[in-house]
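[1] turn this into a structure:
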Amino acid sequence: MVLQTFSTQTSNGFGPILDKVLGTKRGEIENFITMDKVDPIYQDPVKIKPTHGITVLTIQFQAHSLHRIDFYMDFCRHAAAAMKIPCTGVIRFPTSIKRWTVLKSPFVHKSSMEVFERRTHKRFLKIHDTHPETLKKWLDYVVDNIPAGVGIRTHTYEFSTPGIGEELARKISATKKINESNLLSRGRRVRPPPLRYWNIEGMASKVAQALAEDPRANIEKVTAKIIEEMKPKTPPMPKKEEKTPPVPKKETNSPKEKAE
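    Predicted coordinates for the structure are as follows:
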């Protein structure tokens, strides 16, 4: 493909002056550089197709300047194409507009107002099927070269083997036990678990059973007694060891006692 342009012919006598100013001749065709010889940096980024379609990173861009965010989006996509990273095209979000109306002058000039607005442009990219180390290098390179006035927010997805939830639950319970033992060793009491961990249904059934056996019983006293019985018990505080003071030695001054 060859880019061509045709210079317009003028019917009046200002044609030679116009040719001199523009540096062209009327009726001539000017040939430009073909598209295959243009540097790839000026072309659209190469889009690499994902192999599995697994999303590993989502990145959102925000800026008030439209040309800066568009230039930075091309920069990120070119960097992803150079590192063989499957990247989606530019996903455009709706532009958020915020307006303020202020008075030009107080008191009687209320009808004279000024309206200011701020437009926030948003863009979105997704990265697929990329090794974590390669993804980290690309993200560090993108963040280091971010222009002024552009903000980014990233969400990274990590994949683990099945059963990771049970392993995390075991680690959390072990950490709780260690913290409770540390509190007890310092002489502090451990708070009972919150109400959501109590057996509310069992408590209510016991109250109903007690009232069925003795209908004249006070429901408040019965409930308080059962709550006290079913209340999760905290471990007792460790007793402090009483240290006996050392017995002072008697000092002898007489020569006979010293000789003995």
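[2] C-alpha from now on. contacts and neighbour counts both.
    Noted.
[3] residue ranges of the helices in the stretch 51-200 of the chain, please?
    Taking DSSP state H, counting those that start in this stretch, the helices of the stretch 51-200 of the chain run over residues 66-82, 132-144, 164-185, 200-213.
[4] deepest of those, which one?
    Among the helices of the stretch 51-200 of the chain, helix 66-82 has the highest mean neighbour count (mean count of other CA atoms under 10 Å), at a mean of 17.
[5] against which helices or strands is that one packed?
    strand 55-63, strand 113-128, helix 132-144 (3 or more CA pairs under 8 Å, 6 or more residues apart in numbering; DSSP states H and E).
[6] quick one: that helix to strand 113-128, angle?
    Relative orientation of helix 66-82 versus strand 113-128 (axes from the mean of the first three to the mean of the last three CA atoms, to 10 degrees): 0 degrees.
[7] could you also give me the structure for this second sequence? I'd like to compare it with the first:
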Amino acid sequence: MFRNVLQRDAWASRLYPKFLSPKGVRAYSTPSNATGADLTKPASGAVSLDDFVPPVEAMKPTHGVHVATLQLKSYNAKMFDLDFFADFAVRAANAFKVPSGGIASLPIRTSLWTVPRGPFVHKKSQENFWRRTHRRSIKLYDASDATVDRLLQYLRMHEMPGVASKVSLFRRYPLGIMKQIENTDATKTQSEQSVREMADEILRLYEVENS
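    Alright, predicted model coming up:
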């Protein structure tokens, strides 16, 4: 969706000029390694999503039929990109008339690795690395399969760098679908058998002509 932070800030300033905080944009656009800030703690000038856009209210489900679950994850400690794209996904669902349960924050997943610092002199020394995965979940309700597919295709077209997505779909089929599948498999088996018989007949005729 955006190639860098400056492109995203320019897009947000054009779309939501009165909700944009220039001071917050400069604070977020400043690299953390240049200021020496700790990525594990929120920065004092960190940007909140409310500085850009007003809070969005998801459409309420009418029947409560769960059709899909969208999971988003990001490794960015400031979590602005993650919340921004989650808000964008809810607004897109509202535009497609797909009710959702809003944005739910999932527990942070921490991964730890311990590796040797190096061979020879530093062989006994070890170094620790860790990574924190921030996640969001959005449940979709009361929509047809075609509408959900169009919504997911739209989100893939506007996906944001640094934010990974995973979708769990729940499809519902009418009664008797297994009989249809069995009939299809039987028809496929019969067609394969007829092809084998035709191939054997061609080989037999070829051998007769060459004998």
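[8] before we move on, back to that, what's the closest of the helices of the stretch 51-200 of the first structure to Lys20 of the first structure?
    Closest to Lys20 of the first structure of these, according to CA to CA: helix 66-82, at 34.3 Å.
[9] now which residue in the first structure aligns to Phe120 of the second structure?
    Counting by TM-score structural alignment, Phe120 of the second structure lines up with Phe107 in the first structure.
[10] for the residue nearest to the spatial centre of the second structure, what are its contacts?
    What sits nearest the mean C-alpha location of the second structure, by CA atoms, centre = their mean, is Ser165, with 1.2 Å. Taking CA atoms under 8 Å, 6 or more residues apart in numbering, we find Ser165 of the second structure in contact with Leu70, Gln71, Leu72, Lys73.
[11] the same query, at a cut-off of 10 Å, please.
    Going by CA atoms under 10 Å, 6 or more residues apart in numbering, Ser165 of the second structure touches Leu70, Gln71, Leu72, Lys73, Ser74, Arg135, Arg136, Ser137, Leu155, Arg156, Glu159.
[12] which residues touch Tyr141 of the first structure?
    Cys76, Ala79, Leu135 are the contacts of Tyr141 of the first structure under CA under 10 Å, 6+ apart.
[13] aligned partner of it in the second structure?
    Looks like Tyr141 of the first structure aligns to Tyr154 there (TM-score structural alignment).
[14] how near is that match to Phe80 of the second structure?
    Remark: distance between Tyr154 of the second structure and Phe80 of the second structure (CA to CA, to the nearest Å) = 21 Å.
[15] the spatially closest residue to Gln60 of the first structure that is not a sequence neighbour - how many residues pack around it?
    Once flanking residues are discounted, Gln60 of the first structure sits nearest to Phe124: 4.6 Å by CA to CA, 6 or more residues apart in numbering. By the measure other CA atoms under 10 Å, the count of residues near Phe124 of the first structure is 19.
[16] counterpart of Phe124 of the first structure over in the second structure?
    Using TM-score structural alignment, Phe124 of the first structure lines up with Ser137 in the second structure.
[17] right, and that match touches Gly101 too?
    Yes - counting by CA atoms under 10 Å, Ser137 of the second structure does reach Gly101; the two are 9.2 Å apart.
[18] what sits in contact with each of the two?
    Thr69.
[19] stretch 164-176 of the first structure corresponds to what range in the second structure?
    Stretch 164-176 of the first structure covers residues 177-189 of the second structure once aligned (TM-score structural alignment).
[20] compared with the first structure, how much does the matching stretch deviate?
    Taken against the first structure, stretch 177-189 of the second structure registers an average deviation of 1.0 Å after superposition, with mean CA distance after the TM-score superposition for the first structure.
[21] and the equivalent of the residue nearest to the centre of the second structure over in the first structure, how far is that from His128 of the first structure?
    In the first structure, the residue matched to Ser165 of the second structure (TM-score structural alignment) is Ile152. Ile152 of the first structure is 18 Å from His128 of the first structure, where distance means CA to CA.
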